[in-house]
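> attaching a predicted model along with its sequence, questions to come.
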Amino acid sequence: MTEKSPIIIDLRFDRDSVLRALPEAFPGRPVIDMGDPENRSRDLSQAAYAVVWKPDPDLFRRASGLKAIFSGGAGVDHILSNYQLPDLPIVRFVDRSLTDRMSEWVVWQCLYHLRNGSIYTEQQRSRIWREIAEQPEARDVTVGIMGLGVLGADAAAKLKVMGFQVIGWSRSKKHIAGVETFDASGLEAFLAQTDILVGLLPLTEDTRGIYDRALFSKLSRTGVLGGPIFLNAGRGGSQKEEELAACLADGTLKAASLDVFVKEPLDRNSPLWAMPNVLMTPHAAASSDVRALFRHVEEQIGRLERGEPLQFVVDRTSGY
């Protein structure tokens, strides 16, 4: 029986999660775990596949025999923007667990702001017992999602179950049952209706810095929440953080929930840390389940080796 082609694992994930997943992954296939110091100077030229998240800068030069590259997450900008890449297919991680986790985060944040989470948290700390008399319902709030790929479409469906009015925007027209959608030409109309803006865009040259003061100023200011709210779990590079912080300080935005930042970890001197109207999570909205990632990669390698087309291949022109 011919030995299967080796696979490289170079994931800047929690090390224990990788070590727990590896023993059951890729049966019969040699695995080169770059997290093991003994492998860092190893010959990589025979490896056919690489599973990466912010890999070693020299990896793709050393692994000259690769047939495909697999991203450790849904995003691929960490690869496209930082490396000289061979002309090979790059495959995004698409999985039920990752999609569900992202939708859970989006629904959580929308409900947190709807149900006055920050006010009640502060009242608890101050030992104040006071019900907020005015409590709008989800049906009174329009959530606008920017980015209608797998993650955005799933979040839209789950927000609708909770009763929110949901609209969506993407550069090209998408069709989602029960959701009014807008394309690039309809951005201002989309923003004008939006009470809670959800950022799930990939990072491309077109989306870098798209969330700025000009955009925030076009959000609905007449909604029942008392001002627009911004959630971003897409990519940190899509937001201009100085303008975001200024808008949160002067009332252009009422509040924000942020999972991603331009630089991670977020600089300790950032004003976002101390803002009472900001809820932050450390890029944890949809952390990749490493076992699910490896199953996804195994399935795609199987397709390739059977002569079937790979799924979820990145269009390098669009960046996703």
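Received the coordinates, thanks. The model shown is predicted, which means the values in this text are computed figures rather than measured ones.

> please count neighbours and contacts with C-alpha atoms only from this point.
Will do.

> got the contact list for K158?
S103, V107 (C-alpha atoms under 8 Å, 6 or more residues apart in numbering).

> if you set the cut-off to 10 Å instead, what comes out?
D100, S103, E104, V106, V107, F164, V166 (C-alpha atoms under 10 Å, 6 or more residues apart in numbering).

> which strand or helix spans it?
According to DSSP states H and E, K158 maps onto helix 150-161.

> same question for I167.
strand 165-169.

> so which bits of the helix or strand just after that strand are buried?
Using DSSP H and E, the helix or strand that directly follows strand 165-169 along the chain is strand 180-182. Buried positions in strand 180-182, judged by neighbour count with 16 or more other C-alpha atoms under 10 Å: T181, F182.

> okay, pairing it with this:
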Amino acid sequence: MAVHSIRLSSAEIGGLWATYLQENMAVCLLTYFLHHNKDEEIGKTLKHAYEVSDGHVKKIASIFTEEGIPIPDGFTEKDLDLTVPPLFHDLFGLSFVYSMCRMGLINTGFITSSMAREDVQDFFVKMVQENSLLYKESTTLMLSKGLYDRPPMIPYPKKVEYIEKLSYLSGFGKKRPLNVAEITEIFFNTERNYFSILLCMGLLQVIKDKEIHDYIQEGKKISEKQINTFNDILMREELLGNISTIVDVTETTVSPFSDKLVVTLFHALNAIDITMIGHALSLSMRTDLAAYYQKYILDILVYSAKGFDILVDRGWAQEPPHAPDRRDLQKLK
């Protein structure tokens, strides 16, 4: 059977390019968590996560090199200061792996569905499998340490029921109880925002640049608003709400991270958050929930633009690969 040389499509270049930057940033952050970690069990999971992300970075670099595509500029040891006291306690490193895997499963799943060339498709399928196993490992460890908070329980259904009235969609005035899809999305949205608040809390102690400090402060307020909104809904539904009791931030005021790494991380988290809230919106059939999700998508889009402005103004934003400007090429010189 003849072997044909198939060029990478735009989807494949874009998926590999974005994944390289995300996984390179993960390697940098996992290096930090591993350096300060004292918990043996968490250390094993952190090392596993590091090896997985480092393997992804090396594989994508190999593909790009073979294709003659420039490898994106990544983060290096210059973006970390391992000599300063730790900013987070060990449990936060485990929460980071869990959050990274959960968001990565969704994001990588989207990318995988756009891949066709066999080697690239195989790479992303394997990446989904590795993220799945790491997600299971981190969740199991969180459960054993009392860190994982399960979504609300409901009584098992006793029969199959059909929707009989359009009032099922109503979220204002008299409204029906939340269904299981809506409860799930509210719960994990709240969980994700608790993680964001802890991240912001720590970084606000150490970031000295006023523009970036204000940017992080605004992000913390957006997360707090989402938590208040959706916890209020759960409380009104007598589902108690999701309340974090663990604060994993130390008292250090010296940053272990470069400002570039911090703003890039927030920009990546904003993009994932928009995807996750959009997913929640697509599953929520009550109009009040839809209205809240649309509001917060808009808030995060505006907030994300501010972060992008900082990246561009500081010369930190890399331009993704793009199509040529044919009209410019067709001009007579």
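In hand now; what should we look at? What you are looking at is a predicted structure, and each value in this text was computed from that prediction instead of being measured.

> let me see the TM-score of these two.
TM-score of the superposed chains, computed with TM-score structural alignment, normalised by the length of structure 1, equals 0.25; 129 aligned residues with a C-alpha RMSD of 6.4 Å.

> packing partners of the strand holding I167 of structure 1?
Contact here means 3 or more C-alpha pairs under 10 Å, 6 or more residues apart in numbering; DSSP states H and E; on that basis strand 165-169 of structure 1 packs against strand 142-146, helix 150-161, strand 180-182, helix 187-193, strand 196-199.

> so which of the contacts of K158 of structure 1 belong to helices?
Using DSSP state H, the subset of these located in helices is D100, S103, E104, V106, V107.

> need those in TSV with distance to V31 of structure 1, can you?
Shown next, in TSV, are these (distance: C-alpha to C-alpha, whole Å):
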residue	distance to V31 of structure 1
D100	29
S103	33
E104	33
V106	36
V107	38
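
> so which of these wins on neighbours?
Counting neighbours by other C-alpha atoms under 10 Å, V106 leads these with 26 neighbours.

> tell me the contacts of the nearest residue to that one once chain neighbours are set aside?
The shortest distance from V106 of structure 1 to any non-neighbouring residue, by C-alpha to C-alpha, 6 or more residues apart in numbering, is to A155 (6.8 Å). Residues near A155 of structure 1 by C-alpha under 10 Å, 6+ apart: 99-107, 145, 148-149, 161, 166, 198, 200.

> just the helices from structure 2, written as ranges.
So, for structure 2 - with DSSP H - the helices run 10-36, 40-67, 90-112, 118-144, 180-206, 210-236, 259-283, 287-313, 326-329.

> format those as a markdown table; extra columns: mean neighbour count.
Compiled in a markdown table, the helices of structure 2 are given as follows (neighbours: other C-alpha atoms under 10 Å):
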| stretch | mean neighbour count |
| --- | --- |
| helix 10-36 | 20 |
| helix 40-67 | 17 |
| helix 90-112 | 19 |
| helix 118-144 | 17 |
| helix 180-206 | 19 |
| helix 210-236 | 17 |
| helix 259-283 | 18 |
| helix 287-313 | 16 |
| helix 326-329 | 8 |
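
> if we can go back for a sec, among the helices and strands packed on strand 165-169 of structure 1, which is the most enclosed?
strand 196-199 (a mean of 27; mean count of other C-alpha atoms under 10 Å).

> counting by contacts, list what that strand packs against.
Against strand 196-199 of structure 1 (3+ C-alpha pairs under 10 Å, 6+ apart) you get helix 96-114, strand 142-146, helix 150-161, strand 165-169, strand 229-232, strand 255-258.

> so which of these gets nearest L80 of structure 1?
Counting by C-alpha to C-alpha, L80 of structure 1 lies closest to helix 150-161 out of these; the figure is 20.2 Å.

> got the angle for that closest one vs helix 96-114?
50 degrees (axes from the mean of the first three to the mean of the last three C-alpha atoms, to 10 degrees).

> what's the spacing between the closest residue to V297 of structure 1 other than its chain neighbours and L19 of structure 1?
For V297 of structure 1, ignoring the flanking residues on the chain, the nearest one in space by C-alpha to C-alpha, 6+ apart is F70 at 7.0 Å. Computed as C-alpha to C-alpha, to the nearest Å, the F70 of structure 1 to L19 of structure 1 distance reads 18 Å.

> fine, thanks again, bye for now.
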